[in-house]
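Participant: Have a look at this prediction, sequence included:
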Amino acid sequence: MPGETLVDTAHLLVVDDDARLRSLLQRFLAEQGFRVTVAADAAAARAALTSVAFDLVVLDVMMPGESGLELVESLRREGNDVPVLMLTARGGPDDRVAGFELGADDYLGKPFDPRELALRIRTILRRVTPPPPQLLPAAPVQLGMRWFDAERSELRGPDGTVRLTGGEASLLAALARRAGEVLSREDIATALGTPEAGERAVDVQVTRLRRKIEPDPREPRFLHTIRHRGYVLRPGP
């Protein structure tokens, strides 16, 4: 329909071994306007991901056989950057950080309100969908021999395109828009649409991004930590 965007019509993959919850989520999310495919375990999810380019995966952590954490880690290792929202009955800070470290984009503890799930899904989709060109930086940002193009969410260099996850691209875009300015962890979390994630989760995302943009992540040239204040991106050759 005219005016519809990815946020309104995304194709979701819901992976959970609880048949009742799968059915409830499939029905509710379909009522929200999403296309929904369901899978009972990691093996079924892999089969679906092989044949369909999903816009987002809702993934249960605790499943028999391969867990949700193991699945998302494997997907990221294979270069699959589909956004992942993880569901878990274990919602402690360490569990959430473990998910972010392995490549998840957001985390929601069980039990949850389905309306909050839909809201978080839309937040992630807005974050990974490039905004209209007029809202983007006028020029790419130089990071050594590479350039970050916010319009395409691409980091390119002599060795080709560096694959960025949706979260990494959003983080780099937020920093690039305010290059040279120190952003607090709270500012960054808000820019990413995850203010509830906490400071440690932001640190994890920064660590992951440094592995993609820094010649030596242990000695950053571009993405600097400012003690007690936050982070700053300093582009340059």
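Facilitator: That came through fine.

Participant: make it CA atoms for all contacts and neighbour counts henceforth
Facilitator: Fine.

Participant: And G99, how close does it get to I124?
Facilitator: Computed as CA to CA, to the nearest Å, the G99 to I124 distance reads 15 Å.

Participant: try this one side by side with the last:
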Amino acid sequence: MTASVLIVDDDPSIGAAINTLLHYRGYRTTYAADASSGTEAFNKYAFDLVLADIFMPGENGLSMISRFRRTSPLVPIIAISGLRFRTDGPRLDFLTMARKLGAASVLRKPFSPMELMSAIDACLVQGAALDCTAQLKR
């Protein structure tokens, strides 16, 4: 059975790159450019996995992850983000926040195709309830 993946990322070049890689690997994909479109697709279709960017215009990925986790706790979510804040105080780590909200795995952009596929494979095998950290650590 071919896995179905929802990709939610406001950067069309990242969405296209992930979409192309996953199609090449035999996955069915749906791309959404924002949290609203992602939520609409998530509510309309069944997905085996969600790739969710954290920072997007409008609703952010953190609230979307939290909502998806409440409504479909068994669907693994991989949070992705490239945004880093430089502060003099404690660093805000939004990927850690995503994990606390229910993301099964996280990837910091830029990530390699191998890192992405490793995270996806681990999450599809292990499921949402487990920590899917088979990807390379940064």
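Facilitator: That came through fine. Quantities reported herein were computed from a predicted structural model and do not represent experimental measurements.

Participant: give me the number of residues near D60 of the first structure?
Facilitator: 26 (other CA atoms under 10 Å).

Participant: my guess is it meets A89, correct?
Facilitator: No: under the criterion of CA atoms under 8 Å, D60 of the first structure is not in contact with A89, lying 9.0 Å apart.

Participant: the strands in the second structure, which residues?
Facilitator: Using DSSP state E, the strands of the second structure run over 4-8, 28-32, 49-53, 77-81, 105-108.

Participant: Out of the ones you listed, flag the one nearest S63 of the second structure.
Facilitator: Proximity to S63 of the second structure, assessed across those by CA to CA, is greatest for strand 49-53 (10.7 Å).

Participant: Now the closest one on the first structure. Mean distance?
Facilitator: If you overlay the two and look at strand 49-53 of the second structure, the average distance to its match in the first structure is 0.4 Å (mean CA distance after the TM-score superposition for the first structure).

Participant: Check which helices and strands that strand sits against.
Facilitator: Judged by 3 or more CA pairs under 8 Å, 6 or more residues apart in numbering; DSSP states H and E, the packing partners of strand 49-53 of the second structure are strand 4-8, helix 61-71, strand 77-81, helix 113-126.

Participant: Identify the residue range in the first structure corresponding to it.
Facilitator: Using TM-score structural alignment, strand 49-53 of the second structure corresponds to residues 56-60 of the first structure.

Participant: contacting residues around that stretch?
Facilitator: Residues from elsewhere that reach stretch 56-60 of the first structure (CA atoms under 8 Å, 6 or more residues apart in numbering): 10-17, 67-68, 82-88, 121, 125.

Participant: got it, and stretch 65-77 of the first structure?
Facilitator: By CA under 8 Å, 6+ apart, stretch 65-77 of the first structure touches 41-43, 59-62, 81, 84, 86, 99, 102-104.

Participant: buried sites along it?
Facilitator: Residues of stretch 65-77 of the first structure classed as buried by neighbour count (16 or more other CA atoms under 10 Å): S67, G68, L69, L71, V72, E73, L75.

Participant: what does stretch 120-132 of the second structure give?
Facilitator: By neighbour count on 16+ other CA under 10 Å, the buried set for stretch 120-132 of the second structure is I120, A122, C123, L124, G127, A128, L130, D131, C132.

Participant: Mind telling me the two of these farthest from one another?
Facilitator: Maximum pairwise distance in these, criterion CA to CA, is 12.9 Å, between I120 and L130.

Participant: count of neighbours near L21 of the second structure?
Facilitator: Around L21 of the second structure there are 15 other residues, counting by other CA under 10 Å.

Participant: Contacts only, for it.
Facilitator: L21 of the second structure makes contact with P113 under the criterion CA under 8 Å, 6+ apart.

Participant: any idea how far the equivalent of it over in the first structure lies from R115 of the first structure?
Facilitator: For L21 of the second structure, the aligned residue in the first structure is F28 (criterion: TM-score structural alignment). According to CA to CA, F28 of the first structure and R115 of the first structure sit 9 Å apart.

Participant: likewise G166 of the first structure?
Facilitator: From G166 of the first structure to R115 of the first structure the distance is 23 Å (CA to CA).

Participant: just to revisit the earlier point, measure the match of L21 of the second structure to R20 of the first structure for me?
Facilitator: Distance of F28 of the first structure to R20 of the first structure, computed by CA to CA: 12 Å.
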